[in-house]
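Novice: need coordinates for the following:
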Amino acid sequence: GKIVLPADDMGSGETLQGVFYFDFDQAIVRRTGHEELNKHAGVLSADRFLRVRLEGHADERGTREYNLALGERRANAVRAYLVAQGAARTQIEVISYGEEKPANNGHSESSWAENRRVEIVYR
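Specialist: Take a look at the predicted model:
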């Protein structure tokens, strides 16, 4: 998923990656996502009126309760990263859907990998 930010006075809006993936049973932001998350943090720190919702997700393995907690840990990890890079904590809402909203309904590792994610939604 890509996010197109509104155009500013300087020209067209920037397109940013909107989905960040996680390893199995992990809530550690992958290094491969750092560059894009740095861009999100820059956008947020430049406009303190902007708000985002971080939606944490998990694959179907594990209990519903465990996956809700895991999705929340993932979203909180992204929030901590964004705040460390200059975004304000008050700009960021965290929610977890656990396994309830899969991106891929399959039952294989490749499907599960798509479901272990945090989505950034600008509001």
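
Novice: going forward, measure contacts and count neighbours with C-alpha atoms only.
Specialist: Fine.

Novice: contacting residues around stretch 60-71?
Specialist: With contact meaning C-alpha atoms under 8 Å, 6 or more residues apart in numbering, stretch 60-71 is reached by 25-27, 55-59, 95-99, 112, 117-118.

Novice: I'd like the structure of this one too, to check against the first:
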Amino acid sequence: MRTVKPLLKSIFIPGMLFLGACCCEKDVVVAPPPPPPPPVVVEPGLGDVFYDYDKSELRMDAVEQLKTNAAWMQRNAASSVVIEGHCDERGTNEYNLALGERRANSAKDYIVNLGVDGARMKTVSYGEERPFALGHDEASWAQNRRAHFVGQ
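Specialist: So this is what the prediction gives:
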């Protein structure tokens, strides 16, 4: 008899709970689906400017990106920007540091001519020391010849 009571309790109580839940006349309330997330507004930000081999003159695609960067700086008047000049791996370290500096300065000068305060921009040259692409071919070198904009 002692073993029957625990067995009845373990079967009877859950069975009654199940029957009680099944016989309930209340309507089941389904939670409404969550609202959709707000639309993401992509604001054009700062982008890199690319250069031809051994050049610091601005290309047409670079001019368009610099206009976008200048517009971003005008919308974000409290922000400052560091313009990093980069080169591909060809050339000496000294030459590439000087070329990177010319590239960063050409980008800065263009943005200043568009009306952005030059005091909000700082330039630095990394030469070939911080490549974006690690390959040793023209496709990689073209990605490394750039002025990189870092907002602060």
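
Novice: coming back round to it: of the contacts of stretch 60-71 of the first structure, select the buried ones using a PyMOL command.
Specialist: Command for PyMOL that selects the buried part of those, burial taken from 16 or more other C-alpha atoms under 10 Å:
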select buried, resi 25+27+55+56+57+58+59+95+96+97+98+99+112+117+118
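
Novice: just the contacts of stretch 60-71 of the first structure: which are in strands?
Specialist: Among those, DSSP state E puts Glu55, Gly56, His57, Ile95, Ser96, Tyr97, Gly98, Arg117, Val118 in strands.

Novice: what is the most widely separated pair among the residues you listed?
Specialist: Farthest pair in these (C-alpha to C-alpha) is Ile95 and Arg117. Separation: 12.2 Å.

Novice: could you dump the ones in strands among the contacts of stretch 60-71 of the first structure into CSV and include distance to Ala88 of the first structure?
Specialist: Below are these laid out as CSV (distance: C-alpha to C-alpha, whole Å):
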residue, distance to Ala88 of the first structure
Glu55, 17
Gly56, 19
His57, 23
Ile95, 17
Ser96, 20
Tyr97, 23
Gly98, 25
Arg117, 22
Val118, 18
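
Novice: whereabouts in the first structure does stretch 11-22 of the second structure align?
Specialist: Alignment note (TM-score structural alignment): stretch 11-22 of the second structure is unmatched in the first structure.

Novice: now stretch 85-103 of the second structure
Specialist: Across the first structure, the stretch matching stretch 85-103 of the second structure (TM-score structural alignment) is residues 56-74.

Novice: span of that stretch from start to end?
Specialist: Across stretch 56-74 of the first structure, the terminal residues are separated by 6 Å (C-alpha to C-alpha, to the nearest Å).

Novice: how many neighbours does the equivalent of Glu64 of the second structure over in the first structure have?
Specialist: Alignment note (TM-score structural alignment): Glu64 of the second structure maps to Glu35 of the first structure. The tally of other residues near Glu35 of the first structure (other C-alpha atoms under 10 Å) stands at 11.

Novice: what comes up buried for whichever strand or helix holds His40 of the first structure?
Specialist: Assigned by DSSP states H and E, His40 of the first structure belongs to helix 34-46. Neighbour counts over helix 34-46 of the first structure (16+ other C-alpha under 10 Å) mark His34, Leu37, Asn38, Lys39, His40, Ala41, Val43, Leu44, Ser45 as buried.

Novice: tell me the centre residue of the second structure?
Specialist: Central residue check for the second structure by C-alpha atoms, centre = their mean: the C-alpha nearest the mean position is that of Gly45, 9.5 Å away.

Novice: can you tell me how far it sits from Asp54 of the second structure?
Specialist: 27 Å.
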